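[1] Please find the sequence and the predicted model below.
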Amino acid sequence: MANSPSGDSMLDRLVRILDAFDQHTPSMSVLALARRAQIPKATMYRLLDEMVSHGLLSRGKDGQVTLGLRLWELANRSAATQGLRKAALPFMEDINALLGQNTQLSLLHEDEVLIIERLSRPGSVVNQASVAGRMPVHRTSMGMALLAFSRPEAIHGFLERHRELMLATHPNFRAEMAEIRRNGFASMDGYIDEETTGVAAPILDLQGYALAVLSVVVPRGSATLPAAALALRTAARGISRALGYAADA
């Protein structure tokens, strides 16, 4: 694609525009979008018109810009997550009904936890996860379970990139990883919200490495924690089996 005077390609600029939106900033003005995407104002107005015409962005009567529905359509055609979500949903519904708490399906993507499905539950505890949202590996049971069951070279690479952060929050990192692998699940108290505990069990492939993770958040100190861990492990094995992987991998 043609480069701009600054040397970045058109694709680079389009990705920066889309990346400017997140769960905390779902809409913004054109000028704010130009600043966040680091694109000149005149160029931003031109690109905005094109992206709106293709449904990639939407512009309201108040001038606020949001992501367009076309992106949702494209994302839901993704073969990478479609089969996983289809296999996981029946098990997620059972967990959701059994525990009475929001239930998430997530995977590790670009050194963050990416939420690909969530089932809500009225009256459940505070839960920061949202579909298409990202959460930090080191502060979530989802992230720690995914990391513990990653390939050794993936764990090593992650540590190399985030060593200071991980060792600051998890000084006994290797012991924690070993315990998660031994138990088959991860639990973390109060890292995101002080009054809650996250519980997560990995969905494994034939070699025993994590494809994704199933998780819930329960009240901190809840007597349901052992039952939640058991239910998640059982459901995770069922999802692995539904995907064609051995239940005892």
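    In hand now; what should we look at?
[2] CA atoms for contacts and neighbours, from now on please.
    Fine.
[3] buried residues in stretch 126-135?
    Of the residues in stretch 126-135, those buried under the neighbour-count criterion (16 or more other CA atoms under 10 Å) are 127, 129, 130, 132, 133, 134, 135.
[4] Please disregard the earlier target; I meant stretch 170-180.
    Residues 173, 176, 177, 180 are the ones in stretch 170-180 that count as buried (16+ other CA under 10 Å).
[5] With stretch 156-171 instead?
    Buried-residue list, stretch 156-171, by 16+ other CA under 10 Å: 158, 166.
[6] Residues in contact with it: which ones?
    Surrounding stretch 156-171, the residues in contact under the criterion CA atoms under 8 Å, 6 or more residues apart in numbering are 111, 138, 173, 176.
[7] if we can go back for a sec, closest one of the buried residues of stretch 170-180 to residue 223?
    Each of those was checked against residue 223 using CA to CA; the closest is residue 180, at 19.7 Å.
[8] From residue 143, how far off is residue 72?
    Between residue 72 and residue 143 the distance, using CA to CA, to the nearest Å, works out to 25 Å.
[9] So for those two, which residue has more residues nearby?
    More crowded of residue 72 and residue 143, by other CA atoms under 10 Å: residue 143, with 25 against 12.
[10] Confirm that one sits in a helix?
    Yes. Secondary structure of residue 143, determined by DSSP: H, G, I helix; E, B strand; the rest coil: located in a helix.
[11] out of everything not next to it in sequence, what's closest to it?
    Nearest-residue entry for residue 143: residue 137, 3.9 Å, with adjacent residues in sequence omitted and distances by CA to CA, 6 or more residues apart in numbering.
[12] Pasting the second one now:
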Amino acid sequence: MIPGVMSAVHVRPNALKMPPSYAIASVDHALKLAIVLQLEGSLTVTAAAERLGVARSTAHRLLQMLVYRDFAVQDDDRVYRAGPVLGPAAHPPSRTAELRAAALPHLQRLSAALDESVNVSILSGDTTRFIASVECQRVLGVTTREGMVFPLHRTTTGMLRLASLSDPDLLEYVERHADTRRSGRRALLRDVAQVRRAGFALNVERSEKGLVAIGVPVSWVGSGLVTGLSVSLPLVRYDERQLDRYVALLRAASAALSRDLRGHAAHATSF
């Protein structure tokens, strides 16, 4: 087993994400709230409404349904928290919430600079979980990744993690998770080698057909979270000649976010 990577979460390793033909907004909203509760620990009705972009009455009904089904509980102070169905989160909720709050201003600036959708994700077991996204304003763009979960080898943050492993641990992961065909294993090892050389990850249709992502690591020493910052865009708009620009802007945003996170940690320890 890869050190620090659990195998309790099982995701179909070769399944691309495909949005449903007839999405049900209320179900999607409820699932998003459940994910936020598990990752961040608590929500008020007002905060839930803001996160979903819906009326407070709608957010209240969604949260009440989560309580009814034990996905949430409500405290005496009327704050909603993760219920018994969700179980303990893989990461300290306070750290995840802190990361999301610190990342959002950087995501907004980065999305404006690139005119594309951008994301922050963390490792969760042997998967990557997206905890914050800012969508671009283009008609043809990548929708929010927030709350979505993929195997490591399907995301840029996961590929960065795989690139940091020793060769034996990497080979073990490849045998357990990569495409069962020999060509799939060779392709993954080739891509990981490229990540090691370049210091960033390029994901061409690994997570979704027609989607390209470019990602860099975010340094947050002592947090216990392995974090990555990425831009996602349609394959038809990807221009390889712009790759250096994408990476430079991502690295600048990552460095700025890392500084903010260190500043938050220093401020917290001063009290």
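    Received it, and whenever you're ready, just let me know what you need. Keep in mind that this is a model prediction, so the values were computed, not measured.
[13] hang on, the earlier thing: narrow the buried residues of stretch 170-180 of the first structure to those in helices?
    Under the assignment DSSP state H, these contribute 173, 176, 177, 180 to helices.
[14] and the aligned residue in the second structure for the third one, what is it in contact with?
    When the second structure is aligned by TM-score structural alignment, the residue opposite residue 177 of the first structure is residue 192. Under the criterion of CA under 8 Å, 6+ apart, the neighbours of residue 192 of the second structure are 159, 160, 162, 163.
[15] By how much does the helix or strand containing residue 160 of the first structure deviate from the second structure on average?
    Assigning secondary structure by DSSP states H and E places residue 160 of the first structure in helix 152-169. For helix 152-169 of the first structure, the mean deviation from the second structure after alignment is 5.1 Å (mean CA distance after the TM-score superposition for the first structure).
[16] Please, where are all the strands along the stretch 151-271 of the second structure?
    Per DSSP state E, counting those that start in this stretch, the stretch 151-271 of the second structure carries strands over the ranges 201-204, 211-218, 227-234.
[17] In the first structure, which residues correspond to the first one?
    The one in question is strand 201-204 of the second structure. Structural correspondence for strand 201-204 of the second structure: residues 186-189 of the first structure, per TM-score structural alignment.
[18] after superposition, how close is that stretch to the second structure?
    After superposition onto the second structure, the average distance of stretch 186-189 of the first structure to its aligned residues comes to 1.4 Å, using mean CA distance after the TM-score superposition for the first structure.
[19] And the contacts of that stretch?
    Counting by CA under 8 Å, 6+ apart, residues outside stretch 186-189 of the first structure touching it are 139-142, 144-145, 180, 195-201, 220.
[20] returning to what we had before: take the ones in helices among the buried residues of stretch 170-180 of the first structure and lay them out in JSON lines including distance to residue 26 of the first structure.
    Conversion of those to JSON lines gives the following (distance: CA to CA, whole Å):
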{"residue": "173", "distance to residue 26 of the first structure": "35"}
{"residue": "176", "distance to residue 26 of the first structure": "35"}
{"residue": "177", "distance to residue 26 of the first structure": "35"}
{"residue": "180", "distance to residue 26 of the first structure": "35"}
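[21] And the contacts of stretch 27-40 of the second structure?
    The set of residues external to stretch 27-40 of the second structure that reach it, using CA under 8 Å, 6+ apart, is 42-43, 48, 52, 62-63, 66, 71-72, 80-82, 86-97, 147.
[22] Try it again at 6 Å.
    Contacts with stretch 27-40 of the second structure, where a contact means CA atoms under 6 Å, 6 or more residues apart in numbering, come from 62, 81, 82, 89, 93, 96, 97.
[23] Could I get the contacting residues of the third one?
    The contact partners of residue 82 of the second structure, taken as CA under 6 Å, 6+ apart, are 37, 38, 72.
[24] Out of the residues you listed, name the ones that lie in helices.
    Taking DSSP H as the definition of helices, the contacts of residue 82 of the second structure contribute 37, 38.
[25] Buried ones among the contacts of residue 82 of the second structure?
    Neighbour counting over the contacts of residue 82 of the second structure (16+ other CA under 10 Å) leaves 37, 38, 72 as the buried ones.
[26] any chance of those in TSV, plus distance to residue 108 of the second structure?
    Compiled in TSV, those are given as follows (distance: CA to CA, whole Å):
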residue	distance to residue 108 of the second structure
37	23
38	24
72	30
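[27] sorry, back to before: could you dump the strands of the stretch 151-271 of the second structure into CSV and include distance to residue 19 of the second structure and mean neighbour count?
    Converted to CSV, the strands of the stretch 151-271 of the second structure look like this (distance: least, CA to CA, whole Å; neighbours: other CA atoms under 10 Å):
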stretch, distance to residue 19 of the second structure, mean neighbour count
strand 201-204, 18, 23
strand 211-218, 13, 24
strand 227-234, 15, 25
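[28] Alright, I will stop here.
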